[in-house]
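Engineer: Sequence and computational prediction follow.
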Amino acid sequence: MRLFNRFAAATALPRQRGTAGPAPHLQICAHTDDDLYFMTPDLLQSVEAGVPIVSVYLTTGEADGINLAMDDPARKTAVPDFAGYTAARQHGIRAAYAAMVTGGRRAPWKRETLKVRDGVTAEIATLGENRVTLIFLNLRTGHGADGSSIIGLWRETSADLATLRPTDSPIPAKSDGRRMTRSAVIDTLADLLKHYAPSVVRIMNPDPDRTAIDQKTGEITYADNPDHTATAFFALAALDVYERTAPEQPPAVESYLGYCNKLRPNNLSAQQAARKFSYLNVYGGEDGHDCEKAPGLCGDRPLGNRAYNRFYGQSTSYRWQPSTSWLQLRADGRLTAFGVRGGRPVMWTQDRPGGETWSGPEPLGQWPATDGRCLSRLDAVRDASGRIHVIAVRARVGAAPERQQRDLMHVVQDAATGEFGAWTDLQSPYSPAAQHEARRRSLGMPIVAVTGNQVRVVIRNFGGGLSTRLLTEEGWQPWGDLQGGALEGAAAVTLSKGTVEFYATSRMIGMGMLRWHQTTSGGAFQRDYGTQLARPAAPVTLVEQSDGSLLMFSRQPGTGWVLANRQHTAGGTWNTQPEITDTTPGFGPLAHAVLPTGEAALVQRSDDHGLTLSIQPLDGSALSHEWTPLGGSPLLHAPSATLDAHGRLVIAHLDAQARLNTLALDPSNGYRPAGTPTWSAHPAPASRVAEPTRV
């Protein structure tokens, strides 16, 4: 049986795990350390949970071909060995995964060849019973690529790109230098997606932050390696091909920042960062392994002990910042959860108000069928009439600048039927013209606020400020600019008096947080650069207290602790001395729900990727330091929480198989679990077929 029927001599991929096994998580990376650097600890959590792992590496990353530490004097006279350095990097990643799975770098790998598109022979290495599978396409990039690059292949300025056979690879010597076209890369990735049928796909960042603009030429410098960007584009193109086959389990997709992490506050705790760097040390040969006798078996020596001081490994950040508002109560009393599977928005809905069973996932409205995918963040609000509005981002990618489009999309329930109809294209603050490609790609993720029946959406724009559109009874108003200069990850709050406020982290180190606020409902926004609030490591959570002042919960950089700040008076200045509410490290934004008791329920993702719950007062009294473990590990994106028709606190998350999981907590027990929390998966886990369909 063959994987790719174009070639009679193609090698079959290994059989998947048994029928009861979970679907794998598949990473598409540019270089052999990208999954360690940018997708861990999510990746590590998947490994520890027993989820099968498949990582695909597009390039050799052979750089200058010298596998010596950057401070090694021998570098000055060393002769480049591109094949040898590539082999060392691949040995390093095998050693790192072996350490994750077995606790030590030495483990037996099964190394084989795999014929892919254009007659190229790739290498496939497996650990255990397909516990970890690594696939190396070996496209050249760096000094040995003769001016070609993977970004040039994507942009069609290069017709094809040569492959490189690593030293001691099972790939036949005669296959060294085989060339691969753009379409072959896309189709190969699509073939792999179809074979492995992953529940989760992790990709690089297609739209990195800019760091400089040449005022004369307009050329933009981005805070990332162009190999990362090109690999993300190839991954998105392959996902589009794969998803058009209507897979039985469309995947959830997560995009990770690369070098852009160093522009943001560190969002991993010291413990999580140490775990990440321990495996990077294995990869780079800095784990005490003897390198003298066999330097090629040491790993990536130029990375070596520099992994920490590059400053982008201390964070793991999502390009599409997750929302915590994706669980909402319908006017008919049923809860609906919103998500994205296979590049399309979906929803799960309670079968009856307050019930335990849910239906879904089913399509959320009529998404445009043929053009563009829905990115993984959905923001949802409920207006005064009880209708739910959902805002998404549609992305279209292509080689030409005019094909790179990013647009906001809106869908709302019908007032009479409660059904979701066709999505409305809100477009972008920037025109679709080719010269505005960089501006469109710089857009952040939507934040939505509602006042009465007016819905306001804001996004971070190319200049770092907030762009906004407002939905009134007359329809959507034109885009406006609230200006400012912030990092991605704004947060919104609507106050009881009908005004809206937004908070975001300043781009300028030392300026803390910025505030945009109204003094009257529907009024113009004013900017406050003097909040003096410290820069957080995740979007903040804002809750109105009983006296009208705000209570802010934030994540402290470098520790992952949960901090709280209070306004002195409603609309006034902030007490900038935070209160510590939790010293157990955690990650990402906090979900919250205001309870009938006048308290707020907070739900956070802890360092073990489970969830914990705290009930906090909103009357100005002392904050609680009690956090109750809820389990739920591992999970995707961020949790959401709200009250159901029976007044229960319902907490939701997506599990490692991208299924909706819910936990209902009764008010009679103080909204805390009675005994061990029991999560319900919707739908119930399905069996895996023994052998996936072949291409």
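Structural biologist: Yep, that arrived. Note that the structure is predicted; figures quoted are calculated from it, not measured. Numbers count the residues shown, from 1 in each chain.

Engineer: alpha carbons only for contacts and neighbour counts from here, please
Structural biologist: Will do.

Engineer: is it fair to say Asn661 lies in a strand?
Structural biologist: Yes. Asn661: assigned to a strand according to DSSP: H, G, I helix; E, B strand; the rest coil.

Engineer: I'd guessed Tyr242 sits against Thr188; true?
Structural biologist: No. Counting by C-alpha atoms under 8 Å, Tyr242 stays clear of Thr188, with 10.5 Å between them.

Engineer: neighbour count winner among these two?
Structural biologist: Using other C-alpha atoms under 10 Å as the criterion, Tyr242 and Thr188 rank with Tyr242 on top: 22 against 18.

Engineer: Alongside the first one, take a look at this:
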Amino acid sequence: PVLYLLAHPGDALAATGSELHRDLAAPDRPVAVVCLAAGERTDRDRLLHRLGRDAAWHHRTEELPDGESLDVHSVAGDPCIEVCFTDPGRPLPADPPEPLVDRVTALLARFAPATVRTLDPDPEHTGWSEEHGAVRPDHPEHSAVAQALLEAVHRATADGAAPVAVECFRPAAPCTGAHPVRIPAVVRYPGRRVWLTRGPQGHLTAYAALGGAVARWTERTPGGPDWSGRELLRTPRLLPFLAVAQAPVGWVHLVSLRRTPLPSGGATVEVMHAVQYQSGRPVGEWRSLGNPHGTGHDKGREVGVPAVVVDPDGCAHVYVRNFGRGVSARSQRPDGSWAPWRDLGGSEVQDGLAALLDDRGRPELFAPSTEGVLRWHRDDAGELRPTPRERMPLVAAPGTALAALASGPGRITVYGCDARDRMLYACRTDGAATAVGTAGGAGVCVLRTPVDGYDCTVLLQRSAEGVTAVGAYPTEQEHAGLWWERTGGPGTREPAAAVDAFGRLVVASLDPDGRLAVARQDGALPGLVLGGWTTA
């Protein structure tokens, strides 16, 4: 089941519209929309009309454990769709108290969802003054609902409940909630949802952010096909995001975000880091890298989604968008300690950074902005510096992440969804830019691997229909054309890919129930042909 936990009826269309309509179109998938601050009767009726399309609704009332009533509306003849309202008769507080968390906990038990979609716990600022701090026009009840959900999910997971996949959304423009407006929604934490790495002994390991923690699956033997069951790693309370990078020796660096309420009110968000040294073994201690703005409750809560890369010396480099909409970085020293945060500059940067090593093993960083893709590269002195004259013409759609690949000597190809036409483009650092298909999800996964002896680039994304789509072409030959194959596999998250111990392509995603879904290349057939999907 998929649960939409929102504040107001208008949020269902203004903040999560495209995702909601995709879920409603999926056959036999139970979908529930719950509004905790139900608002005016006309707003409720408008939502029921938009979702039911003049269908008859059945109404009943249930009582939640805290004594509040839950008005449940289900479409006649389609019990898979429920729209529910609770109306406490008073505004939801900005910092959710225990009763609100308890109510959300009761709703999680009532609907038992595998996926919950909600609002932004830390909305973006539109202004700043030393006297009044950050100006955030987003309705405060949006963040109250999201914060209560994150706390309830963490508690449920700690109590042994099945981990829930959480997705947060923010409007592409400010939404006050007073007059719901149909504006495009964007993913709050854009980027990959599943990651695949291959260890020194050849075992593949999959990682995903679930239930306020990190879930892990590991191949039982190199090359599969069997996987271990889902294992929840011991982590601090994490936000629903994960970035992964692998060192040359095989160590896997995990980076996420932790949101910590402050005693004085508000919250701060810290970058968290841990290392797995051996496939299937315990992960090292999670350590806080802080954030570029310290513990301030205003600037510190708007840390962007991290990107991470590990250089040939085994040192990790973490990059985030900062409060000023530039980029900040923190790098590991050879002795394992961390240098302080430093400001790399940039302007109007969006979330969705891409970090990688070039063909000489030097870190490179690409950041989407409203003025094109910005680039930083390491100079001969070892410093990462911006290249303002090499701004790429791609204007990435908000809520989507870039992907990048070292595609030739001194050349890098960057992939992203352009906001102007929603097409997926391949942009090379030598100036070439080519459309390679229609963008469907919140990002693309890219992998360079031989196919029938040819050097090929493989792209994977979540299609507009919500399934995993795979395309391949000879590296740097976008003019040859690219055909996307919709595999029929689950696309509830952006997919991941890796090459197994026998050189076969492996594609992984999460199914609607939060299980790992895997498809492996059929090595007995020519070309890039995937076998059937299995779950672990």
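Structural biologist: Yep, that arrived. Note that the structure is a prediction, hence the values are computed from the model and not measured.

Engineer: Provide the TM-score value for the superposition.
Structural biologist: Superposed pair, TM-score by TM-score structural alignment, normalised by the length of the second structure: 0.91. Supporting alignment: 525 aligned residues with a C-alpha RMSD of 2.6 Å.

Engineer: Name the SS class of the aligned residue in the second structure for Ile391 of the first structure, please.
Structural biologist: Matched by TM-score structural alignment, Ile391 of the first structure corresponds to Val255 in the second structure. Using three-state DSSP, the structure places Val255 of the second structure in strand.

Engineer: residues in contact with Val255 of the second structure?
Structural biologist: 242-244, 271-274, 306, 308 (C-alpha atoms under 8 Å, 6 or more residues apart in numbering).

Engineer: can you give me the strands for the stretch 101-250 of the first structure?
Structural biologist: Ranges of strands in the stretch 101-250 of the first structure, per DSSP state E, counting those that start in this stretch, are 109-115, 121-127, 132-139, 160-162, 179-181, 200-203, 210-213, 220-222.

Engineer: ok, Ala274 of the second structure - contacts?
Structural biologist: The contact partners of Ala274 of the second structure, taken as C-alpha under 8 Å, 6+ apart, are 253-255, 283-287.

Engineer: can you put these in TSV and add distance to Leu384 of the second structure?
Structural biologist: Shown next, in TSV, are the contacts of Ala274 of the second structure (distance: C-alpha to C-alpha, whole Å):
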residue	distance to Leu384 of the second structure
His253	20
Leu254	22
Val255	20
Val283	29
Gly284	28
Glu285	28
Trp286	26
Arg287	24
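
Engineer: Between the residues you listed, which sits nearest Arg136 of the second structure?
Structural biologist: Using C-alpha to C-alpha, Val255 comes nearest to Arg136 of the second structure of the contacts of Ala274 of the second structure, at 27.2 Å.

Engineer: Return the distance of the closest one relative to Phe366 of the second structure.
Structural biologist: The gap separating Val255 of the second structure from Phe366 of the second structure is 18 Å, by C-alpha to C-alpha, to the nearest Å.

Engineer: do the same with His317 of the second structure
Structural biologist: Look at His317 of the second structure and Phe366 of the second structure: by C-alpha to C-alpha, they are 13 Å apart.

Engineer: overlap in contacts of those two?
Structural biologist: Common neighbours of His317 of the second structure and Phe366 (C-alpha under 8 Å, 6+ apart) do not exist.

Engineer: On the three-state scheme, the residue mapped onto Val54 of the first structure from the second structure is what?
Structural biologist: Alignment note (TM-score structural alignment): Val54 of the first structure maps to Ala32 of the second structure. What three-state DSSP gives for Ala32 of the second structure is strand.

Engineer: Glu285 of the second structure now?
Structural biologist: Counting by three-state DSSP, the backbone at Glu285 of the second structure sits in coil.

Engineer: Excluding residues flanking it in the chain, which one is nearest it?
Structural biologist: With C-alpha to C-alpha, 6 or more residues apart in numbering as the criterion, Glu285 of the second structure has its nearest non-adjacent residue at 5.9 Å, and that residue is Ala274.

Engineer: That neighbour belongs to a strand, doesn't it?
Structural biologist: Yes. Counting by three-state DSSP, one finds Ala274 of the second structure located in a strand.

Engineer: now it: how far from Val187 of the second structure?
Structural biologist: 25 Å.

Engineer: try Arg448 of the second structure
Structural biologist: With the distance defined as C-alpha to C-alpha, Arg448 of the second structure ends up 27 Å from Val187 of the second structure.
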